[in-house]
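coords please:
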Amino acid sequence: MDQLIIPGELPSLNQIIDLAKKGNRIYQPYNDVKKQLNIMIMYQCRKQLKGKKFNKVFLHITWFCKNKKQDKDNISVGQKFLFDGMVHAKVIENDGWKNVDGFSHRFEVDKNNPRIEILIEEVGLNEQSQ
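Here you go, the predicted structure:
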């Protein structure tokens, strides 16, 4: 398995909703945040995975949060940014059923070093070689 570490924390569902409410038809603050996160995650993918590409993956995601103030379901919505960044980095072709077998979530607290650790497990290799 390969590991990818994303420093810091991603926006929670509540933060995403707040950004969406601030926008109007001309300007959407959410789009700016999404673009910045895609670039940051893409950069981390390229830096850490060094051009590796996977056909189909199962992601084991551990969220190291600075505290327990956010609900776990609020935190895990950030996986959308993780998948989009991995697609932009060409780590996976797409984030649909063909390329993502599934994912699991664990939650820990590290107040000094919040981060997301992702273990990338490639699956389905035997099926593809037949």
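
make it CA atoms for all contacts and neighbour counts henceforth
Noted.

how about the residue lying closest to V77 once chain neighbours are set aside, what does it touch?
Closest residue to V77 apart from its sequence neighbours, by C-alpha to C-alpha, 6 or more residues apart in numbering: L13 at 6.1 Å. Counting by C-alpha atoms under 8 Å, 6 or more residues apart in numbering, L13 touches 74-75, 77-78.

next up, for comparison:
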Amino acid sequence: MTFIWVEKNRRRDKDNVAFGKKFILDSLQEMEILSNDGWKEIVSFEDRFEVDKKNPHVEVIVEEVKE
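The predicted model follows:
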């Protein structure tokens, strides 16, 4: 799972930006995109950080891993 955090500037620390991951994962469960966000369902996370002062947003890339 990859999170691309696009901020309008570099004022916030990256750990504060990525804190939003918890809320995104909970929302993905509520929308039934993820069945759970536990150890069995999530293999790893990658965080990328970019700046775009005109279009701050977050992109989430979910990849299915076959066992």
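
still on that earlier bit, among the contacts of L13 of structure 1, the buried ones, what's the PyMOL command?
Written as a PyMOL command, the selection of buried residues from the contacts of L13 of structure 1, which uses 16 or more other C-alpha atoms under 10 Å, is:
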select buried, resi 75+77+78
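
What about the contacts of L13 of structure 1, which are in helices?
Residues of those located in helices (DSSP state H): 74-75.

Output the contacts of L13 of structure 1 as JSON lines; include the columns distance to V100 of structure 1.
Shown next, in JSON lines, are the contacts of L13 of structure 1 (distance: C-alpha to C-alpha, whole Å):
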{"residue": "N74", "distance to V100 of structure 1": "21"}
{"residue": "I75", "distance to V100 of structure 1": "20"}
{"residue": "V77", "distance to V100 of structure 1": "16"}
{"residue": "G78", "distance to V100 of structure 1": "16"}
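
Please identify which helix or strand holds the most centrally placed residue in structure 1.
In structure 1, the centroid-proximal residue (C-alpha atoms, centre = their mean) is L82; its distance is 1.6 Å. Taking DSSP states H and E as the criterion, L82 of structure 1 maps to helix 79-88.

residue range for that helix in structure 2?
Mapped onto structure 2 using TM-score structural alignment, helix 79-88 of structure 1 covers residues 21-30.

before we move on, the earlier item: alignment lookup: the residue nearest to V77 of structure 1 to structure 2.
Checking with TM-score structural alignment, L13 of structure 1 has no match.

Next: V100 of structure 1.
Aligned partner of V100 of structure 1 by TM-score structural alignment: I42.
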